[in-house]
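Q: Generate a structure from the sequence data that follows.
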Amino acid sequence: MAQDVLETLNHLEIDRFAVVGHSMGGKVGMMLALAAPERVSRLLVADIAPARTGHGHGAMLDRLGALSFPSALQRREGLDLLEPVAGSRAVAELLLQNIRLGDSPGWSIGFDDIARDIHEIEGWPDLQIAPYEGPVLFLRGGASPYVRPEHHDLIRDLFPQALIHSLPEAGHWLHAEQPRPFLREMMAFLHQSD
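A: Sure, this is the predicted structure:
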């Protein structure tokens, strides 16, 4: 996936860029910074560590996979369908972005592929690679188990300049659960001078 992002940026003729990624996107961002450090100006990783995870996505995927879509679905009904599985309206709104609404609703993403490969997605390779020396912010949800104190040494081995901040009231879906504090932290980090 990091290679796909690089190929897209090459095609767009974007030489240097900041990366923001949540969860699997955070893993892609970390791999991108490690593989092409000269291209990444700064990196924000939202609620994921460079480690194997596995904190309930499999169970959520099972529940999402068991959803039965009606013959037509509008936004409000989609949110009502997703909220019991997501646990909150904010996370349901985030998940709804992956559903095709209207007639013949269904997943607009490769849901079956994600469900099948979740153990691979939750993994992290054993890397023998130079660290990324640029600025990095690991922004974690204070109520999330994804970035724990035992991950801090792993983070700093690969990202020596890393700062680790928490949004105390947020879980794993911190950008949906606490959008304003997340945006404040993100924008402050992205606007820092090198």
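
Q: use CA for all of it now, contacts and neighbours both
A: Noted.

Q: residue contacts, the most far-flung residue of the chain relative to its centre?
A: Largest separation from the mean C-alpha position in the chain: residue 71, at 30.8 Å (Cα atoms, centre = their mean). By Cα atoms under 8 Å, 6 or more residues apart in numbering, residue 71 lies in contact with 103, 104, 105.

Q: hmm, which of those are the buried ones?
A: Among those, those buried by neighbour count (16 or more other Cα atoms under 10 Å) are residue 105.

Q: need the contact list for the residue most central in space within the chain.
A: Nearest residue to the geometric centre of the chain (Cα atoms, centre = their mean): residue 22, 2.0 Å. By Cα under 8 Å, 6+ apart, the contact list for residue 22 reads 45, 46, 47, 48.

Q: ok so, going back, nearest to residue 87 among the contacts of residue 71?
A: residue 105 (21.5 Å; Cα to Cα).

Q: still on that earlier bit, which ones among the contacts of residue 71 are found in strands?
A: Of those, the ones assigned to strands by DSSP state E are residue 103.

Q: Dump the contacts of residue 71 to CSV, plus distance to residue 144.
A: Converted to CSV, the contacts of residue 71 look like this (distance: Cα to Cα, whole Å):
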residue, distance to residue 144
103, 36
104, 35
105, 31
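
Q: what sits against residue 164?
A: 137, 138, 139, 140.

Q: Surely residue 164 is in a strand?
A: Yes: checked against DSSP: H, G, I helix; E, B strand; the rest coil, residue 164 lies within a strand.

Q: So it versus residue 125, what's the distance?
A: Distance of residue 164 to residue 125, computed by Cα to Cα, to the nearest Å: 21 Å.

Q: Kindly report the same for residue 152.
A: 17 Å.

Q: Now tell me what touches stretch 179-191 from outside.
A: 18, 42, 44, 137, 167, 174, 175.

Q: Assumed the first one was part of a strand.
A: What it means is residue 18. Yes: counting by three-state DSSP, residue 18 is found in a strand.

Q: do you know how far it is from residue 186?
A: 11 Å.

Q: Likewise for the second one?
A: Here the criterion is Cα to Cα. By it, residue 42 lies 11 Å from residue 186.

Q: more neighbours, the two?
A: A count of neighbours by other Cα atoms under 10 Å puts residue 42 above the other of residue 42 and residue 186, at 23 against 18.

Q: show me what contacts the more buried one?
A: Here residue 42 is in contact with 17, 18, 19, 134, 135, 136, 190 (Cα under 8 Å, 6+ apart).

Q: gap between the strand or helix carrying it and the chain center?
A: Following DSSP states H and E, one finds residue 42 within strand 40-46. Here strand 40-46 is found 12 Å from its chain centre; the criterion is Cα atoms, centre = their mean, to the nearest Å.

Q: Next, the structure of the following sequence, for comparison with the previous one:
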Amino acid sequence: MLRCLRRARAHPAAAWGRRGAGRPAMTPLPLAYALLDGHEPRAPLVLLHGLFGSKTNFRGVAPALVQRTGRKVLTIDARNHGESPHSPIMTYEAMSLDVQHLLSQLHISKCILIGHSMGGKTAMTLALQRPDLVERLVSVDISPTPTGPVTSFPAYISAMKSMSLPRGIPRSTARRLAEDQLRSVIQVPAVRQFLLTNLVEVEGYYMWRLNLEAISHHLPDIITFPTFQSYYPGPTLFLRGSKSPYVSDTDSSEIERLFPKAKVQCIAGADHWVHADRPQEFVAAISNFLLLP
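A: Predicted coordinates for the structure are as follows:
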């Protein structure tokens, strides 16, 4: 298996062009991505991470998916995350456009779109906008309904914004001090460790590589979902964790309205980060879904 890593330009880029008489128009950003090569010529798997995440979240399951399915696997950093450019705009329409642009640049005319949490809502938005690009859709532990009642994201952002670290300290010390500052707000060690994957050193200073200002400003957009009257006609899998509150039985009517061919599968023992909590079961569920008619 050949592993090819390609990176987009890691610098800020304008998120808005101009249209008509001063009306703003979204323009896509050049996203950072990693591509794992597979021997199958069929549609590749495209993995989209959740809020506060990056393409490295799939570092464990991506090679397993290549081995299990034979297909290429593309993992992507969303705007304002990982190595992708920053922008003041952070809506699902904008993030969908970014992915569409990248697929075009890579000459991918059809894909299996798999998104976790925020990435799941981005994937759903893209499938509803451009069903011709999506052969199958997988939404991991998220539904097309508001998630505000079950999320702690505002508290996470506040804690991350208030972090302060001295200059010139070793990385291990920086991580320890940062975790100490997060602990009073974020009690779950795994969540703290997940957020700390975004801590980077720049010229002796430690900071978050996330664009927290844009994320904070657009959090109401991120925890809701755009309004669609159309539907996605292709096979769809909603893969939820049995210990997670993010997908509930009350979501079924909206799922059925927008995704009439949807199936819901529950992974026992998994919380919100299904692919990290139960990686083998996650890979098996995706692989089995690809075999369904």
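
Q: Just among the contacts of residue 42 of structure 1, which is most surrounded?
A: Highest neighbour count within those, by other Cα under 10 Å: residue 136, with 27 neighbours.

Q: the helices in the stretch 51-200 of structure 2, which residues?
A: Assigned by DSSP state H, counting those that start in this stretch, the helices in the stretch 51-200 of structure 2 fall at 61-69, 92-105, 118-129, 153-161, 171-183, 189-196.

Q: Give the burial count for the aligned partner of residue 40 of structure 1 in structure 2, as a bare number.
A: Using TM-score structural alignment, the partner of residue 40 of structure 1 in structure 2 is residue 134. Neighbour count for residue 134 of structure 2, taken as other Cα under 10 Å: 24.

Q: tell me the contacts of residue 134 of structure 2?
A: Taking Cα under 8 Å, 6+ apart, we find residue 134 of structure 2 in contact with 110, 111, 112, 113, 127, 234.

Q: any idea how far residue 99 of structure 2 is from it?
A: Distance from residue 134 of structure 2 to residue 99 of structure 2, by Cα to Cα: 12 Å.

Q: repeat for residue 47 of structure 2
A: Between residue 47 of structure 2 and residue 99 of structure 2 the distance, using Cα to Cα, works out to 10 Å.

Q: so residue 123 of structure 1 is in which element?
A: Going by DSSP H and E, residue 123 of structure 1 is not in any helix or strand.

Q: what do we get in structure 2 for it?
A: Aligned counterpart of residue 123 of structure 1 in structure 2: residue 224 (TM-score structural alignment).

Q: what about residue 152 and residue 125 of structure 1, which has more around it?
A: A count of neighbours by other Cα under 10 Å puts residue 152 above the other of residue 152 of structure 1 and residue 125, at 17 against 10.

Q: Tell me if I am right that the more buried one is in a helix.
A: Yes: read with three-state DSSP, residue 152 of structure 1 is one of the residues of a helix.

Q: What residues does it make contact with?
A: By Cα under 8 Å, 6+ apart, the contact set of residue 152 of structure 1 is empty.

Q: And it? What does it align with in structure 2?
A: So residue 152 of structure 1 corresponds to residue 252, using TM-score structural alignment.

Q: what's the nearest residue to residue 126 of structure 2 if we skip its chain neighbours?
A: residue 96 (5.2 Å; Cα to Cα, 6 or more residues apart in numbering).

Q: you'd agree residue 4 of structure 2 is up against residue 35?
A: Yes: here residue 4 of structure 2 reaches residue 35: they are 5.4 Å apart, a contact under Cα atoms under 8 Å.

Q: buried ones in stretch 122-132 of structure 2?
A: 122, 123, 124, 125, 126, 127, 128, 129, 131.

Q: The second one -> structure 1?
A: The reference is to residue 123 of structure 2. Checking TM-score structural alignment: residue 123 of structure 2 goes with residue 29.

Q: My read is that that match contacts residue 18, right?
A: No: using Cα under 8 Å, residue 29 of structure 1 makes no contact with residue 18, being 9.4 Å away.

Q: who touches both of those two?
A: Common contacts of residue 29 of structure 1 and residue 18 (Cα under 8 Å, 6+ apart): residue 43.

Q: Tell me how many other residues crowd the nearest residue to residue 103 of structure 1 once chain neighbours are set aside.
A: Leaving aside its chain neighbours, residue 103 of structure 1 sits nearest to residue 72 (4.3 Å; criterion: Cα to Cα, 6+ apart). Per other Cα under 10 Å, the neighbour tally for residue 72 of structure 1 reads 14.

Q: for residue 85 of structure 1, same thing?
A: A count of neighbours around residue 85 of structure 1, defined by other Cα under 10 Å, yields 17.

Q: Please apply the same query to residue 180 of structure 1.
A: By the criterion of other Cα under 10 Å, residue 180 of structure 1 has 12 neighbours.

Q: Need the counterpart of it in structure 2.
A: Match for residue 180 of structure 1 (TM-score structural alignment): residue 280.

Q: gap between the helix or strand hosting its match and the chain center?
A: Assigned by DSSP H and E, residue 280 of structure 2 belongs to helix 279-291. Put simply, helix 279-291 of structure 2 sits 18 Å off its chain's centre (Cα atoms, centre = their mean).

Q: likewise stretch 172-186 of structure 2?
A: The answer for stretch 172-186 of structure 2 is 24 Å, by Cα atoms, centre = their mean.

Q: what's the answer for stretch 175-189 of structure 2, then?
A: For stretch 175-189 of structure 2, the distance to the chain centre is 23 Å (Cα atoms, centre = their mean).

Q: most surrounded residue in the contacts of residue 164 of structure 1?
A: Neighbour max across those (other Cα under 10 Å) = residue 140, 29 neighbours.

Q: Wasn't it part of a strand?
A: Yes: assigned with three-state DSSP, residue 140 of structure 1 falls within a strand.

Q: Just give the closest residue to the residue opposite it in structure 2 once aligned, not the sequence neighbours.
A: Using TM-score structural alignment as the criterion, residue 140 of structure 1 maps onto residue 240 of structure 2. Spatial nearest neighbour of residue 240 of structure 2, chain neighbours left out: residue 141 (4.2 Å); criterion: Cα to Cα, 6+ apart.

Q: next one: residue 164 of structure 2
A: residue 178 (7.8 Å).

Q: so what's the one you found up against?
A: 163, 164, 165, 196.
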